[in-house]
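1. Sequence and predicted structure below; questions after.
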Amino acid sequence: MAFETLASDFYGYEKLLTDREKDFIAVLREYLENDVKPIVNEHWERAEFPPAVIPGLHSRGVIGLGWDETKAFENSAVFRGWVALELGRVDASVSTYVGVQNGLVVGALGVTGSAEQRAEWLPKLASGEVLGAFALTEPQSGSDSAQGLQTIATRSGEDWVLNGSKRWIGNATFSDITIVWAKSAEDGQVKGFIVPTSTPGYTATKIEGKQSLRMVQNADITLENVVVPERLRLQGANSFKDTAKVLRLTRAEVAWSAIGVAVGAYEAALRYATERVQFGKPLASHQLIQDLLVKSLGNITASIGLCTRVSEMLDRGEQRDEHSALAKAFATSRMRETVSWCREILGGNGIVLDYDVIRFFADAEALYSYEGTREMNTLIVGRSITGKAAFV
């Protein structure tokens, strides 16, 4: 399939990709358009994740990009951002599945795993032989995870015993392993563990009633005397600072996914505006509609520019926490505005799944909040520019 720059990429940022990266994007885009997009609304309405998309994504090499043990070719962080955008452009839940498997689980092993752990687990996660989840958030601990974790890991000889609970854990109803973050009873530091979900004492229960990211299978996890051998402790995860290294990478990719959600809503609204006739002419011929479309395109373009620079900084080893935090806060805020304007363009038809926009509108709320709320990311940036922490 020939590569074509998206019309919503108004300044042509995709041209920064290499020919090989463009070829990858073209193949992925064709798969998403032909095999994923036609089935997402029905699965979203039923709050079910379509299992058929999992092997399709893995076989196209979407998982494992960026790691020596798994990547098929050298690729840039900008390219990986565009992959996240393409996924979000079709469906935020599919993008979130990849974000958990690739960004959080593979990322945790890539950043904090030993060489032996990386060699053992990363290829299996990339191929889809092993599916993963990432358990940090707890019922009473979200934004304050750095200090507020209540899940405890107690050393017992050559093993660790985990007790506690986790909440909002994506992919957890079908994962084979879960990366569990717990506070050590010995030194009070946060440590990471590779926990097979078949381990006695581990249970995952699907969270019902969600009205955002309905396809994502979020779960409550209970850990009751779950025994994990030392060899499954992430050897490079010795404090929350190490956890934060993983989140720094994934926050930037969530920002790219948010752009994809905005693009998906914008493209659906633009298509509707050119086809829908009111007062004897297409909606797109009306000034107020053009104003909403142009403002939406402006948000998308500004967010792509910001995220492109943040990803370039990552490739050069220059990205810091405050850089990814600003990208996440800005891109998700602009996404939230954009999907609202796009829903407005569709009028009453904007609240039915037939036209896709309401799915993007609802899903945007979850991206706006997860992996660091706008407020928390704002405070990370604020601390950087003022030199003063204002978290409490």
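-> Yep, that arrived.

2. For the rest of this, base every contact and every neighbour count on C-alpha atoms.
-> OK.

3. Please report how far L28 lies from V36.
-> From L28 across to V36, the span is 10 Å (C-alpha to C-alpha, to the nearest Å).

4. Grab the longest helix from the chain for me.
-> Using DSSP state H, we find that the single longest helix of the chain is helix 240-275.

5. If we go by neighbour counts, what in it is buried?
-> 240, 242-243, 245-270, 272-273 (16 or more other C-alpha atoms under 10 Å).

6. C-terminal to that helix, what's the next element?
-> As assigned by DSSP states H and E, the chain's next helix or strand after helix 240-275 is strand 277-278.

7. Comparison target below:
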Amino acid sequence: MVTTPAPIAGAAAPAKKAPKQLPPPNSDFYEFAETLNAEEQAVLKQVRAFMETKVAPIINKYWIEDSFPFEVLPAFKELNIGGLGMQGYGCRGGSLLLSGLVAMELARVDCSFAGFFGIHNGMAIGSIYAAGSEEQKQKWLPPMARLEKIGCYGLTEPLVGSGASRGLMTTAKKEGDTWVLNGQKKWIGNSPWCDISIIWARDVADNEEKGFIVENKTTPGFSVEKIHNKIAFKVVQNGLITMKDCRVPAENHLQSGNSFRDTARVLRTLRYLVAWQATGCQMGAYEHALKYAQERLQFGRPIASFQLIQDLLARMLANVTASQCMVVRTAQLSAEGKLGDHHAALAKAFCTYRMRETVAWAREILGGNGISTDYNVARFFADAEVIYNYEGTYQMQNLMVGKAITGFSAFV
């Protein structure tokens, strides 16, 4: 029989092994943030600090309650990122790469909060910036950039989604110095509480789509009903907008918003913005899954030490990094004036498809805990379904790419 020798009298006890220092979760594996200049890196760090200290500790509560964390808005305004990526009119400016990385950073902590800002900044401010007259820009953009007035974007309708280019059911009729709007818009983020809606409607005179700035709280005939019972994007407040003989002054007609081509100019930017959000969603799910795997013990050791778990984590990181490579290139193309609809469509389709895969693997790593909001991954898993669908479905994006590469349109 083998016996353990008794310790020698007076000998020092063996030193305890220091706990192993594990690498912190880092989803920016190729260090894209380092490509920004020092000033823009500082902005990105401020956004990360805000999201990690103000939003992350409370967001699960608001997500469960299907409500928006208005309490964080004062601190969010202090970041001064309204109008990011746009120049003048009180907008923050900055590179399109910074704009994308900020969208990614917001989604890395919470996709819904990123959605709120993307709707306001990319859709509402972006529409006025792209299609508004000089007077409209001077009037609306400064308070919107300061987040004193929050906007939403009304294109989708109860019976019109992917078919928006072929005829909206919401109508606009010119009567003297006003436009009369009638119809409904559905799934409009921010609409239950925001100040301004960008509404796209079909002009009954020429059958073309036109854009309008509608002041939600002071325009007769304009009402919003909050949409309840969602399983995803629960922090974003979505609404059903109803317009009954809603009279909008002619000065609020977007002067360069007179056809679907003008709508598409805004949508092009939005699609590649959604690709950034999808990438951020993957980053958040990956980082939570990695941290969980490093701490979760099974069979006496962390599951991160198991081959199958490491294989999943490596695949997730590859999806994240591939998506980052693609969206960084779209920002470069956009800055050079070369970004086409087909470029934005491919980025949106690819990044959202990979996002679905990544968040599913994250949920798998957490096992049963993967369906509990206490561990965060469930929130990313659910929110990914919205990002996959909105601003154009996966299939519609692929048809846009298909038309560009074959020369044939497969649209009905």
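-> Yes, it's here. Owing to the predicted nature of the structure, the values given are computational and were not obtained by experimental measurement.

8. Mind checking the TM-score on these two?
-> Superposed pair, TM-score by TM-score structural alignment, normalised by the length of the first structure: 0.97. Supporting alignment: 388 aligned residues with a C-alpha RMSD of 1.2 Å.

9. the strands in the first structure, which residues?
-> Along the first structure, the stretches classed as strands by DSSP state E are 132-135, 152-156, 159-169, 177-184, 190-196, 202-206, 219-229, 277-278, 281-282.

10. what's the residue nearest to the spatial centre of the first structure in contact with, if anything?
-> Residue closest to the mean C-alpha point of the first structure, counted by C-alpha atoms, centre = their mean, is G99 at 3.8 Å. Counting by C-alpha atoms under 8 Å, 6 or more residues apart in numbering, G99 of the first structure touches A84, T250, E253, V254.

11. aligned partner of the first one in the second structure?
-> Aligning on TM-score structural alignment places A84 of the first structure opposite A103 in the second structure.

12. Next, the contact list for that match, please.
-> If you count contacts by C-alpha under 8 Å, 6+ apart, A103 of the second structure has them with A114, G118, L273, W276, Q277, G280.

13. Could you work out the most separated pair of those?
-> Using C-alpha to C-alpha, the contacts of A103 of the second structure reach their maximum pairwise distance at G118 and G280, which is 12.8 Å.

14. what lines up against the residue nearest to the centre of the first structure once you look at the second structure?
-> By TM-score structural alignment, G99 of the first structure lines up with G118.

15. Show me the helices in the stretch 51-200 of the first structure, by range?
-> 53-59, 77-90, 92-98, 106-112, 115-127, 145-148 (DSSP state H, counting those that start in this stretch).

16. could you say what helices and strands the fifth one packs with?
-> Looking back up the chat, that one is helix 115-127 of the first structure. helix 53-59, helix 106-112 (3 or more C-alpha pairs under 8 Å, 6 or more residues apart in numbering; DSSP states H and E).

17. Figure out which of these is closest to T5 of the first structure.
-> helix 53-59 (21.4 Å).

18. Onto which residues of the second structure does that closest one map?
-> Alignment note (TM-score structural alignment): helix 53-59 of the first structure is matched to residues 72-78 of the second structure.

19. same deal with stretch 248-255 of the first structure?
-> Taken onto the second structure by TM-score structural alignment, stretch 248-255 of the first structure occupies residues 268-275 there.

20. hang on, the earlier thing: next, format the helices and strands packed on helix 115-127 of the first structure as a markdown table and append mean neighbour count.
-> Output for those, formatted as a markdown table (neighbours: other C-alpha atoms under 10 Å):
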| stretch | mean neighbour count |
| --- | --- |
| helix 53-59 | 16 |
| helix 106-112 | 25 |
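
21. and S8 of the first structure, which of those is closest to it?
-> helix 53-59 (23.7 Å).

22. what do we get in the first structure for I241 of the second structure?
-> By TM-score structural alignment, I241 of the second structure lines up with I221.

23. was I right about that match contacting S165?
-> Yes: if you go by C-alpha atoms under 8 Å, I221 of the first structure and S165 touch, sitting 5.4 Å apart.

24. what's the burial count for S311 of the first structure?
-> Around S311 of the first structure there are 26 other residues, counting by other C-alpha atoms under 10 Å.

25. who's in contact with it?
-> Shown in contact with S311 of the first structure (C-alpha under 8 Å, 6+ apart): A77, V78, G81, A252, Q319.

26. And the aligned partner of it in the second structure, how far from I241 of the second structure?
-> For S311 of the first structure, the aligned residue in the second structure is A331 (criterion: TM-score structural alignment). Noted for A331 of the second structure: a distance of 33 Å to I241 of the second structure, by C-alpha to C-alpha.

27. Check C111 of the second structure too.
-> From C111 of the second structure to I241 of the second structure the distance is 23 Å (C-alpha to C-alpha).

28. Thanks a lot, see you next time.
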